[in-house]
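> what follows is a predicted structure for the sequence shown.
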Amino acid sequence: MTESVLRNHLEKVSTRVFEDRDEGSKFVATEIAALIKEKNKLDKYTVLGLATGSSPLLLYKELIRIHKEEGLSFKNVITFNLDEYYPMNPVDAQSYNKFMHENLFSHIDIKPENVNIPDGTIPMGEMDAYCRSYDNKINSLGGLDIQVLGIGRTGHIGFNEPGSQISDGTRMVYLNDITREDAAKDFGGKENVPRTAITMGVKTIMKANKVFLMGWGENKAPIVKEATEGLVTGEVPASFLQNHDDVLFVLDKGAASRLSRIDTPWLTGDCEWTEHLQKKALIWLSNQTGKPILKLTEVDYKEWGLRSLLETAGTAYDLNIEIHNRLQRTITGWPGGKPSSDDKTRPERSNPFPKKSIIFSPHPDDDVISMGGTFLRLVDQGHDVHVAYQTSGNIAVFDDDAYRFMDFLSGFSKKFDVCQPEIKKIHDEISGYLKSHPNNGNGSSSVLSVKGLIRQGEAAAACRFSGVKEENVHFLDLPFYETGSVEKQPVSSKDVDIIVNLLREVKPHQIYAAGDLQDPHGTHAVCLQAIFRALEEVKNEDWTQDCYVWLYRGAWQEWDVEDVEMAVPISPDELKKKRMAIFKHQSQKDVPVFPGTDSREFWERAEDRNRETAKLYDQLGLTEYEAIEAFKRYHF
């Protein structure tokens, strides 16, 4: 299902919202393919401006499919890429030149001479002339027929960072700190990310006949809102597109979630007052006025643009009580259901008791970081709790930790006189590799195996601490993850089958899964996709008719209060115990390999988030708790 809106009074560019990035990418691919076919019939060139990064990956995949399955020819296509790091050799792993060939050009019949990518090896003294020639070549072809863009968290398009001007041509630029943070995972740390790049300028982009800007995921939602609804400013370069005659922002639901017509539709005109929207509006009104929900007045409704809600739902007094009660009913200290109790208004049913619960954890520490308090409470309340670690998490271990564990193994074998020759051989092989390949231990499958065992041991220790039976701890090691790099394989039937087999073995009454799509490395999203596919396979089996699926979020953010369907209060003592469970993951303590853009440790992020959720409930007029973990139910 798609939704299209053309320039309402708040959105100053055309936007189209798709169910997901796959559907949106196929739409853009179809538009590009149609233009290429039309121009091929006329024996004319199609001139495309192309982007790199994660945003266009599915677009390129679909163009490849159309080429191979529908015979679309790219022989008359000329491409100009937006940017390239500088300095950068075209064969380097992080090169956008390499990216484009691996993800598009090597799979289609485009002529090599028609591919144009900024050259990251140009001597500095020749840079200005080279950049002018890049623009001149585009102009000589009549400009770009279509320009494909992503959008950075800074609002950059290409590498036109905040401070860029609409008159800027292709040039060398200094990269914003946030941009370098976002690229850190590809370079093995922010310190390795180049500080400069070559980028096509805003001026050239604005001359394109048509522009598609693709935005995926909730982490892009704030900047998408600024670019579409805010002022035109060089501080948000994407906002310049408001002045383009033919631009379309192609968004998934996550990226569009902060647009006013979706986030606060009562401010944009008429809206359909569903129960969820009523709840959302009152939470918003409470936050705007600084009043608990039960203290909101009819005057507050009218002053803040909610007159139509009163006309639809009745008096402020009645609506306040209804929404307050709905929020109150999300709170439960019994995440597995309270036995022998009236469960009509509780998030979880009381029977059966005890329940069999599976907690799926994408990485080996997401379970305790994201829902450690609920995890502990399920065990303490007598439920049969299983934990399924979906990936090994091996790439997120420092080489020095692997070295340290190999030294332990060597010392252990000598101390107890166990298999010394074999142990020595393994020790020498792995230690030798680590010495000769500094900071590149993940290039060895043996080193990755050691790192995987480190994380497996930490997860097992956290489960022991939490009281989980040893036989209930499952290490799935899904194959999609085992690439030795940040880039992963797509989910395959092998991944899904592993999950299906576990579900059929346990036949759970409850499933907990990471619904956090903001994981900066993408693993959470892929793991969730694998679970959804597995549930689709088993959905007609008898045990599934009495199974609830609860989605938690990771260290990066929490559900919005209006989306929370089960809120589990965490006491001060439980919060401390949760912290100790997180501490069992020593390889992720202090400074993890992939810290993201947040300098806090994972336990700090988790506690701050849980306390903030409790504070939000308190401000709405609910009971004050130390902390709250939140869940949203998934119906399958």
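The structure has been received and is ready for your questions.
> please count neighbours and contacts with C-alpha atoms only from this point.
Noted.
> list the buried ones in stretch 465-480?
Of the residues in stretch 465-480, those buried under the neighbour-count criterion (16 or more other C-alpha atoms under 10 Å) are 466, 468, 473, 474, 475, 476, 477, 478, 479, 480.
> ok, now which ones touch the last one?
Remark: with contacts taken as C-alpha atoms under 8 Å, 6 or more residues apart in numbering, residue 480 is in contact with 488, 489, 490, 491, 492, 495.
> ok, the fourth one next?
Contacts of residue 474 were listed using C-alpha under 8 Å, 6+ apart, and they are 386, 387, 388, 389.
> got JSON lines for those residues, with distance to residue 502 and neighbour count too?
Putting the contacts of residue 474 into JSON lines (distance: C-alpha to C-alpha, whole Å; neighbours: other C-alpha atoms under 10 Å) gives the following:
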{"residue": "386", "distance to residue 502": "10", "neighbour count": "24"}
{"residue": "387", "distance to residue 502": "11", "neighbour count": "26"}
{"residue": "388", "distance to residue 502": "9", "neighbour count": "23"}
{"residue": "389", "distance to residue 502": "11", "neighbour count": "24"}
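> another structure for you, compare them:
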Amino acid sequence: MNNDLTAFEKIPVKIFSTSEEGSVHVAREIAALIKSRQKENKPCVLGLATGSTPTRLYAELIKMHQKEGLSFKNVYTFNLDEYYPMPPDALQSYVRFMREHLFDHIDIPKKNIHIPDGTLAKDDVQDFCKSYEEKIDRLGGLDIQILGIGRTGHIGFNEPGSSEKSLTRLVTLDQVTRIDAASDFFGEENVPRKAITMGVGSIMKANKVYMMAWGEGKSSVIKKAVEGPVTDQIPSSFLQRHRDCTVVLDDAASSALTRIKTPWILDSVAWNEKLIRKAVVWLCQKVSKPVLKLTNHDYMEHGMGDIITEFGSAYKVNIKVFNFLQHTITGWPGGKPNADDTNRPERAKPFPKRVVLFSPHPDDDVISMGGTFIRLVDQGHEVHVAYQTSGNIAVFDDDAIRFADFVRDFNDQFGLSKADGARFYKKVVQSLQKKGPGQLDSPEVLKIKGLIRRGEAKAGGRYVGIPDEQMHFLDMPFYETGAVKKKPLGEEDIKVVMEILERVKPHQVYAAGDLSDPHGTHRVCLAAIFEALRRLKKKPWAKDCWVWLYRGAWQEWDIDQIEMAVPLSPDELMRKRRAVFKHQSQKDSAMFPGSDKREFWMRAEDRNHATANAYNDLGLAEYEAMEAFVRYKF
């Protein structure tokens, strides 16, 4: 790596294409140290983290144990944190997390495992924390500390304001942290307000630190931690002062770093069409000008003079980028029949097309691309929607009771078995009354909640205009755990996706490329689609199938990435809103809203307006709203 490109980075950063590759790298480093210490007949002391970030790392360590004979008998572990209070067998307990993701699958002695105790009386916490630090010190300190990073820049539960010298202690959780944890606890009100955490000072004493981050959602805070000033408002920035810290990222998490986002301001770069588009769009936003008004001076003043040297003038570069952006805009997402498609994002033929729209949850189809969905149907294409998961955990208990009550009254009104209806209603109500915060629903309740989401999806599809037989409910097995934590993607998941593709033999596939989804379902659903397409790529229909990726409620494609932009009129935007409204269980207040308090329809409309405004600011035609897509070539 050219040192000039990392000039802004105050911590060494390793970037991998995927989180899997990054996790394997860190796992190999840990394994090498364990083996080295075994040869020396010495212990290896690891500081471990929880959450979604290290799960693939732990899976790789388990694989090394089971297939390569890696032993953990000389390993001592100290976990970063635990909620307080928290019983060890609770679904959200980090004791349970570590057992399920690592300890139950390796040969580490139980006496070597240390996790903060969430069951202590409050008066005993301080002594416990002091003892925790002493145990680490007696073993010679942490050899390696594994970290994730929170949206506030926290490491462990060291929230903004934490001291660089802080040690293991009881802390009060930041509101943002509690919001981010809400999905695990089935509601923010159930998230504990406190936690026991190792301090920044405890972490800084480790011999080696790996801070890992995956996904676009972490990119902005990574930039602050790595490139920004050292401040207690971003506790992870203290790692700039650590003697041996490495930040391990996937491509998405690295996207805000200067060397990735704007490398031309650091050094000369090898310009290609994608990088030129990215740079020109950035320059327009920087100087608040449309593309065609950029001057040679603008390019020269912002580290982009070599583009002018190559093309001869700003005018030529501007025209090239403007034409590309203009050619992404189409009112015919399925292709316009009998038209010259040379400069259109989609093919004119065949027409009409068979389309499969994959929707990870039962409402992603209309929230994320409802306007395009409506266009495709109105323009005569055969559109199938494949709802990948039931979405059952995202339904409130009150709605389940309401529908159970409906079943009871329905049976009574239509002369069916009144006793059976009454028994069913009583069973549902008693099950929900006994359920504690964050506990799993009974199979009956899960079924009701799944049927609620299914009925809403059908209502949305009918409103858009497709028949029931073109709505497919895949109920992918990985999702059906009843808990926020899902099973890994399995063979059965891939098979159900392959089956719908083989049945429809589509010319177009739409899939959610929204990897910022906070609970990970979109990421797993997309992996299943990609694997299914990989296996089917030699089929005759697959050779003529184009895949378009849309974004969900969380984030939009950058303007320079967009390859198809579908403009929406005010009337079409209203039709999209009405389709979203069919999902009544997610209206007003969703179970897992994330950190954004806006309703899903509001997020979608604001995002669609913003995309249209961004095109307008670049000097393109002014539209009410736009939905954006990127083509995936498999």
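Now that the structure is in, tell me what you want to look at. Remember, it's a predicted structure, so these values are computed and weren't measured experimentally.
> returning to that earlier point: filter the contacts of residue 474 of the first structure down to the ones in strands?
The strands, defined by DSSP state E, take in 386, 387, 388, 389 from the contacts of residue 474 of the first structure.
> and the last one, how far from residue 479 of the first structure?
Note on residue 389 of the first structure: its distance to residue 479 of the first structure, by C-alpha to C-alpha, to the nearest Å, is 13 Å.
> swap in residue 540 of the first structure?
Distance of residue 540 of the first structure to residue 479 of the first structure, computed by C-alpha to C-alpha: 26 Å.
> tell me the residue furthest from the middle of the first structure?
With distances taken as C-alpha atoms, centre = their mean, the residue sitting farthest from the centre of the first structure turns out to be residue 417, at 48.2 Å.
> counterpart of that residue in the second structure?
Correspondence of residue 417 of the first structure to the second structure, assessed by TM-score structural alignment: residue 415.
> also residue 448 of the first structure?
When the structures are aligned by TM-score structural alignment, the residue of the second structure matched to residue 448 of the first structure is residue 446.
> so residue 139 of the second structure is in contact with residue 45, correct?
Yes. Shown here, residue 139 of the second structure and residue 45 form a contact pair, counting by C-alpha atoms under 8 Å, at 7.4 Å.
> those two: which has the busier surroundings?
Looking at residue 139 of the second structure and residue 45 with other C-alpha atoms under 10 Å, you find the greater number of neighbours at residue 45, namely 24 against 14.
> list the contacts for the more buried one?
Contacts of residue 45 of the second structure (C-alpha under 8 Å, 6+ apart): 75, 76, 77, 78, 139, 141, 142, 143, 144.
> let's see it at 7 Å
Shown here is residue 45 of the second structure, whose contacts under the criterion C-alpha atoms under 7 Å, 6 or more residues apart in numbering are 75, 76, 77, 142, 143, 144.
> residue 46 is in contact with the second one, correct?
Yes. The pair residue 76 of the second structure and residue 46 passes the contact test of C-alpha atoms under 7 Å, sitting 6.2 Å apart.
> one step back: can you select the buried ones from the contacts of residue 480 of the first structure in ChimeraX?
Paste this into ChimeraX to select the buried members of these, with burial taken from 16+ other C-alpha under 10 Å:
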select :488,491,495
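> tell me which of the contacts of residue 480 of the first structure fall in helices.
Restricting the contacts of residue 480 of the first structure to those inside helices, with DSSP state H as the criterion, leaves residue 495.
> can I get the contacts of residue 480 of the first structure in CSV including distance to residue 594 of the first structure?
As requested, the contacts of residue 480 of the first structure are exported to CSV (distance: C-alpha to C-alpha, whole Å):
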residue, distance to residue 594 of the first structure
488, 15
489, 19
490, 21
491, 22
492, 25
495, 24
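> which one of the contacts of residue 480 of the first structure is nearest to residue 15 of the first structure?
If you rank those by distance to residue 15 of the first structure using C-alpha to C-alpha, residue 490 comes first, at 28.5 Å.
> identify the residue nearest the closest one in space, chain neighbours excluded?
Leaving aside its sequence neighbours, residue 490 of the first structure sits nearest to residue 480 (C-alpha to C-alpha, 6 or more residues apart in numbering; 6.2 Å).
> aligned to the one you found, what sits in the second structure?
Under the alignment defined by TM-score structural alignment, residue 480 of the first structure corresponds to residue 478 in the second structure.
> from residue 254 of the second structure, how far off is the aligned residue in the second structure for residue 233 of the first structure?
Matched to the second structure by TM-score structural alignment, residue 233 of the first structure sits across from residue 231. Taken as C-alpha to C-alpha, the spacing of residue 231 of the second structure relative to residue 254 of the second structure amounts to 21 Å.
> quick one, which of the two is more surrounded?
Neighbour tally, residue 231 of the second structure and residue 254, criterion other C-alpha under 10 Å: the higher count belongs to residue 254, 27 against 17.
> what range does the biggest strand by length in the first structure cover in the second structure?
Here the longest strand in the first structure is taken by residue count, with DSSP E as the criterion, and it is strand 627-634. Per the alignment by TM-score structural alignment, strand 627-634 of the first structure matches residues 625-632 in the second structure.
> where in the first structure does stretch 55-71 of the second structure fall?
Residues 57-73 of the first structure are where stretch 55-71 of the second structure lands, counting by TM-score structural alignment.
> flag every buried residue along the matching stretch.
When burial is assessed from 16+ other C-alpha under 10 Å, stretch 57-73 of the first structure yields the following buried residues: 57-67, 72-73.
> and those, which is closest to residue 9 of the first structure?
Where these are concerned, and distances follow C-alpha to C-alpha, residue 9 of the first structure has its nearest neighbour in residue 59, at 30.2 Å.
> excluding its backbone neighbours, what's nearest the closest one?
residue 25 (4.6 Å).
> do residue 537 of the first structure as well
Spatial nearest neighbour of residue 537 of the first structure, excluding adjacent residues (C-alpha to C-alpha, 6+ apart): residue 500 at 7.5 Å.
> ok, the one you found - how many residues close by?
Residue 500 of the first structure has 19 neighbouring residues, counting by other C-alpha under 10 Å.
> quick one: stretch 90-103 of the first structure aligns where in the second structure?
Counting by TM-score structural alignment, stretch 90-103 of the first structure falls onto residues 88-101 of the second structure.
> any idea what residue 192 of the first structure aligns with in the second structure?
Alignment note (TM-score structural alignment): residue 192 of the first structure maps to residue 190 of the second structure.
> from what I can see that match touches residue 437, true?
Yes. Residue 190 of the second structure is within contact range of residue 437, at 6.2 Å (criterion: C-alpha under 7 Å).
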